[in-house]
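> Give me the fold of what follows.
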Amino acid sequence: MQYTVNGESHDTAPITVAELVASITPAASGVAVAVNGDVVPRSAWDRPIAAGDAIDVLTAVQGG
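Coordinates of the predicted model:
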């Protein structure tokens, strides 16, 4: 199954949004996800990623 994460193409077995986020960052908070331009609340991260989805994973960074 192919999908895009932060502009990079990926080809893996089916996974959920939560599994994808866990594979990208160990952060337990400060993470936002959008799928096809729609923000996905953390309560919906158990949704599966579909072929062709464009996913953006953003993490908060401290600093100034």
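> from here on, contacts and neighbour counts on C-alpha atoms
Will do.
> How about residues contacting stretch 17-26?
Contacts to stretch 17-26, defined as C-alpha atoms under 8 Å, 6 or more residues apart in numbering, come from residues 45, 46, 47, 48, 49, 57.
> my read: the first one touches residue 16, true?
Read it as residue 45. Yes. Proximity of residue 45 to residue 16 meets the contact threshold set by C-alpha atoms under 8 Å, at 6.8 Å.
> compare with the first, here's sequence two:
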Amino acid sequence: MNLIINGESRQLDCHKVTDLVAQLSPNSQALALAINGTVVPKTQWSHRTVSDGDKIDLFSVIAGG
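The predicted structure follows:
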């Protein structure tokens, strides 16, 4: 499946967000994710699917103040 990850085209074999995140980042605790411009809460990652051509934006969450 061809996905656009942070602006870069990538071929990945995944259908669920959890599979995608597992392939891209070993530490999903500090990530936020959007599909086609819509933020997907972590509570939905296990049942949310991705489709060929989706634009995925991954963000590292950084604590600060």
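> Once they're superposed, what TM-score comes out?
Taking TM-score structural alignment, normalised by the length of structure 1 as the basis, the two superposed chains have a TM-score of 0.79; 63 aligned residues with a C-alpha RMSD of 1.8 Å.
> just the contacts of stretch 17-26 of structure 1 now: which is nearest residue 37 of structure 1?
Taking C-alpha to C-alpha as the measure, residue 37 of structure 1 lies nearest residue 57 of the contacts of stretch 17-26 of structure 1, at 11.1 Å.
> Just give the nearest non-adjacent residue to that closest one, would you?
The spatially closest residue to residue 57 of structure 1, leaving aside those adjacent along the chain, is residue 33, at 4.7 Å (C-alpha to C-alpha, 6 or more residues apart in numbering).
> can you tell me the helix or strand for the residue positioned nearest the centre of structure 2?
The central residue of structure 2, meaning the one whose C-alpha is nearest the mean C-alpha position (C-alpha atoms, centre = their mean), is residue 33 at 4.8 Å. Using DSSP states H and E, residue 33 of structure 2 sits in strand 31-35.
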